[in-house]
Every structure is written in structure tokens, then in C-alpha cells.
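Enquirer: Generate a structure from the sequence data that follows.
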Amino acid sequence: MAAAVGQAAPDFTLMASNQQQISLADFRGKNVVLYFYPKDMTPGCTTEACDFRDYHPEFSKLDTVVLGISPDDVKSHDKFTAKHELPFPLLADTDHSIAEAYGVWVLKKMYGREYMGIERTTFVIDKEGNIAKVWPKVKVKGHVQEVLQFIREEL
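Expert: Just a heads-up that it's a prediction; the model follows:
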């Protein structure tokens, strides 16, 4: 069951690309953009991360933290962060337990093959720790601007 608008966001503590543990609870009092993506260094995921990077100053002005989560390990996140100069942490959900808690670890199909993986999804979590907005099955083009507009107008 996916985490839904109005619910308390499932808390977590994960290792991040900057070699520190990050908990969702650390950001109480700030808005959080929590985006789940399938894999480091892939075209769609790179575009999405770079879009969040390019708009990072705008999110910061709105008292909003950006966190990316994928099943990749910290070493992979470190390379991805360094290569694309990402100013926000990427979190390693290697056992996909957090993706499962948010309902984004799903059965996928590609080229006739079925497998479990991340459904690209973005959550906005308000300053009280509740889910304010969910974008399931994200299409990357224009998505970050849509998230930014929601935060400007709704939070």
C-alpha cells in the first residue's frame, strides 16, 4: 500500500552519499522533497537529479530539503553525486525496505521480462512530517518545476 496524502510520512534512517546517516526526522520543521528513482547513472535518473540540482537554490529559499533514494549503494551514490555535482544527499536503500514502506517497490515489465524495482515517485512532506503531495509514475520532463510550483503555492 502506497503512502498517501495526509498520512504521516514513514520515518527512516539511511546511509547517504556524504557518508553520514540521515533520518527523515532530522528535517522536521522543513519541507522535504523525497524522490525515489530506479538507478544511478541512467539517462532518466541523471536528468531528474540534474534538474533537482539546477533548481536547488529555489528549493532552499522555500525552506525545502531535497533527498533522493534508490537501491544503489553509497559507493555508487558517491560517484553519481561527484560526477554531476549534486548539492543534496542520495540515500542508499539497498534492501528496498523504505521503497516498500512508501509503496514504490513494484513489479515492473521491460522487454517482456518481469522484475521488482522502483517506480519513479516523488513525495512532498510538510514541516510537520505529513505527506502533502505524491507524484506517482513520474515523467521526468518538467517534473521538478511542477514540484517547485506546488511548494510555492501550497506550503
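Enquirer: Going by C-alpha atoms from here, please, whenever you check contacts or count neighbours.
Expert: Fine.
Enquirer: elements contacting the helix or strand harbouring Leu91?
Expert: Using DSSP states H and E, Leu91 falls within strand 90-92. The helices and strands touching strand 90-92, judged by 3 or more C-alpha pairs under 8 Å, 6 or more residues apart in numbering; DSSP states H and E, are strand 13-15, strand 64-70, helix 74-84.
Enquirer: Could you also give me the structure for this next sequence, so I can compare it with the first?
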Amino acid sequence: MIDIGDKAPSFRLQASHGREVDSGKLSGRPYLLYFYPRADTPGCTTQACGIQESLPKFDELDLTVIGVSPDPVAKIDKFAEKFGLQFPLASDPDHALADQYGTWVEKTMYGKMSFGMERSSFLVDGQGIVRGVWRKVKPDAHAALVAEAAAAL
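Expert: Coordinates of the predicted model:
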């Protein structure tokens, strides 16, 4: 499980709008990697739209934002288009990156156990060190928490 002060795992994932996100290309720049359970669900929509509204502030801070879910790229593209999301939403279908960050977890819903994505975020500085960790994020408060922490980098 990744924590503050740890080296962020490297990644390369396919993302919305035909993009690829690659941690190697982010070297020297801070970024937010946020994991969300499923595109176009109420909580994930609230979270993504809050981030979209905060993009001007994140741009001022030179912070790249990347959302990650286990959804296929086609579903992510529809979600991004539906809500005008300009930042990359990456597909982690085998949850390899989520496993490295400890966000692919066992969940219980209505008494049934299953695995799924924990809504979590990781703020990584320009040297690739994790400087902020938020687990079990509340969708509506997420963007403000990140903006405050990113401003302190």
C-alpha cells in the first residue's frame, strides 16, 4: 500500500480521447492520480465534475490530473464527452495500477463480498514522491482537498 513519502509506481495506460498517460512523461511535474469505481455513476460524476471545475486552479499550480478506473476506454470516452471532462481518464481494466496503490479492495454491499475500486487519490510531486494520500474520498469535497495540498507543494 502506497503512503506519503513513498516513490510513486510507474504506469502507462490508455486514456480518454485517444490519449496515453505515462508517468515517465510527467517527470518534473506534480500530478494527481485519482482512482474512482465506475464511470457515469452519481458519486464518480460529482467527483469528476468537481475536478473539471477546479482545472483552472490546478493549471495555475501546474498540476496534471489523471482519473483511473477499471472501465474500458470506450465507456470512459462516453463519460468524458457527456460531462465535458478535459483531463485524461485512464483505463486500468486488469487493475494492475490499482493493486500497486492498494485501491483494488474487498468491499461488502448488501452482505455480498466483492472486489472493486476504492475512491482514493494520490498527490505526487515533481520528483515522483507521494505527498498526499486520501482514501475513501467524499466526491463533493475531493477537489478542494487536493487544491489545498497542491498549493503547499
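Enquirer: picking that back up, comparing the helices and strands packed on strand 90-92 of structure 1, which comes out most buried?
Expert: Greatest average neighbour count among those goes to strand 64-70 (a mean of 22), per mean count of other C-alpha atoms under 10 Å.
Enquirer: Can you state the mean residue-to-residue distance of it versus structure 2?
Expert: Strand 64-70 of structure 1 differs from its equivalent in structure 2 by a mean of 0.2 Å after superposition (mean C-alpha distance after the TM-score superposition for structure 1).
Enquirer: Tell me the secondary structure of Lys138 of structure 2, please.
Expert: State at Lys138 of structure 2, reduced to three classes by DSSP: H, G, I helix; E, B strand; the rest coil: coil.
Enquirer: before we move on, what about the one 10 residues further on?
Expert: Remark: Glu148 of structure 2 carries the secondary structure label helix [criterion: three-state DSSP].
Enquirer: distance of it from Leu61 of structure 2?
Expert: Distance of Glu148 of structure 2 to Leu61 of structure 2, given as C-alpha to C-alpha, to the nearest Å: 10 Å.
Enquirer: Which one of the two is surrounded by more residues?
Expert: When Glu148 of structure 2 and Leu61 are compared for neighbours, Leu61 comes out ahead with 17 against 10, by other C-alpha atoms under 10 Å.
Enquirer: nearest residue to that one other than its sequence neighbours?
Expert: In space, and not counting its chain neighbours, Leu61 of structure 2 is closest to Ala151: 6.5 Å by C-alpha to C-alpha, 6 or more residues apart in numbering.
Enquirer: Over to His77 of structure 1?
Expert: The shortest distance from His77 of structure 1 to any non-neighbouring residue, by C-alpha to C-alpha, 6+ apart, is to Ser17 (5.2 Å).
Enquirer: gap between the residue lying farthest from the centre of structure 1 and Lys139 of structure 1?
Expert: Here structure 1 reaches farthest from its C-alpha mean at Gly112, the gap being 27.4 Å by C-alpha atoms, centre = their mean. Per C-alpha to C-alpha, Gly112 of structure 1 is found 21 Å from Lys139 of structure 1.
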